[in-house]
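1. Structure, please.
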Amino acid sequence: MSTPPPASTVLRRAALAATGGAVGTAARLGLGMLITGAPSAVLTVNIVGALLLGVLTARLPSGDLRILLGTGLLGGFTTYSAFAVDGVELWEASPLLAVGYIAVSLAGGLLAAWLGLRLGGALGRRSAS
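-> The predicted model follows:
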């Protein structure tokens, strides 16, 4: 069992996550206003967010910057709850479209995360040489 971090570390990291989350949420709102149609906007932010989080995870060790950018910024940017609501609303309007949206969201997110991890790792190998 590990020792919990000091209160100052917990507070600093909570503030970093909150700051990043505010920026990420604003970025999601802005992108959602530019891309018409809620499912399209949510699909875009979730796949782009998965890609960026993959790169970030491969490039940055655990620490304050990863909390600010990963947990905060990209956590606020991507949105599972909107994805779930969009899926239910689409299901009520068109079950076939809902299944396609859910499948593309899941497969696209997984593929983007995999690609981000690979890109981040490749960037790390290139900068180390």
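
2. make it CA atoms for all contacts and neighbour counts henceforth
-> Will do.

3. quick check: longest helix of the chain.
-> The longest helix of the chain (DSSP state H) is helix 95-128.

4. so what does that helix touch, helix or strand wise?
-> Judged by 3 or more Cα pairs under 8 Å, 6 or more residues apart in numbering; DSSP states H and E, helix 95-128 is in contact with helix 38-59, helix 80-93.

5. which one of those helices is the most hemmed in?
-> Stretch with highest mean neighbour count among these: helix 38-59 (a mean of 22; mean count of other Cα atoms under 10 Å).

6. so how far is that one from its chain's centroid?
-> Taking Cα atoms, centre = their mean, to the nearest Å, one finds the center of helix 38-59 at 5 Å from the center of the full chain.

7. Check which helices and strands that helix sits against.
-> So helix 38-59, by 3+ Cα pairs under 8 Å, 6+ apart, packs with helix 7-34, helix 75-77, helix 80-93, helix 95-128.

8. another one to check against the first:
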Amino acid sequence: MSAVVVLVTCLAGSAGAVTRFVVDGEIRRRWAGSFPWATLVINVSGSLVLGLVTGAVLGHGAPSVWKTVLGTGFCGGYTTFSTATVETLRLAQARAGLAAVAYSVATFLGSAVAAAVGLVLGWQL
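-> A predicted model of the protein is given here:
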């Protein structure tokens, strides 16, 4: 891998992290409460983008560097599954067991379905 690809991937990761910060802030501002909607939306939408990129690379022969830059870089900086785990534990500690289970299931299934939809769309576009 060239130094340019590493640098561009780092920049894409930075852009993903900044995008996550902005999206998180906007969602929290609009939907106050203890349920972690922001992280759920971020992880599901990031999975969709990763699916789209992967589908475009696999289905249309787009350069695999796009998968590295956008998938590893941007989506890696944008999504935050470690935060989802911490938020699940916080819900459980707050004795919101049903919310913790719902959040975990929604994160897992939502992200998997979004990635699959993105893969199909990316393949077809």
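
9. for the closest residue to Thr85 of structure 2 other than its chain neighbours, what are its contacts?
-> Excluding its sequence neighbours, the residue lying closest to Thr85 of structure 2 (Cα to Cα, 6 or more residues apart in numbering) is Ser104, at 7.9 Å. Counting by Cα atoms under 8 Å, 6 or more residues apart in numbering, Ser104 of structure 2 touches Ala84, Thr85, Thr88.

10. can you check Thr83 of structure 2 too?
-> Contact partners of Thr83 of structure 2, counting by Cα under 8 Å, 6+ apart, are Thr39.

11. That one pairs with which position in structure 1?
-> Taking TM-score structural alignment, the alignment pairs Thr83 of structure 2 with Ala82 from structure 1.

12. distance of that match from Ala93 of structure 1?
-> Note on Ala82 of structure 1: its distance to Ala93 of structure 1, by Cα to Cα, to the nearest Å, is 16 Å.

13. ok, now Pro61 of structure 1?
-> According to Cα to Cα, Pro61 of structure 1 stands 44 Å off from Ala93 of structure 1.

14. Equivalent analysis for Leu60 of structure 1, please.
-> From Leu60 of structure 1 over to Ala93 of structure 1 the distance is 42 Å, taken as Cα to Cα.

15. Leaving out the residues flanking it, which one is nearest to Val42 of structure 1?
-> Leaving aside its sequence neighbours, Val42 of structure 1 sits nearest to Phe83 (Cα to Cα, 6+ apart; 6.3 Å).

16. Can you report how many residues neighbour the aligned partner of Ala22 of structure 1 in structure 2?
-> Ala22 of structure 1 maps onto Ser14 in structure 2 when the alignment is built from TM-score structural alignment. Each residue near Ser14 of structure 2 was counted by other Cα atoms under 10 Å, and the total is 17.

17. could you list every residue that touches Ser14 of structure 2?
-> Contacts of Ser14 of structure 2 (Cα under 8 Å, 6+ apart): Gly73, Phe74, Gly77.

18. Go through these and name the one nearest Arg29 of structure 2.
-> Within the contacts of Ser14 of structure 2, the smallest distance to Arg29 of structure 2 is 21.5 Å, found for Gly77 (Cα to Cα).

19. Understood, closing this out.
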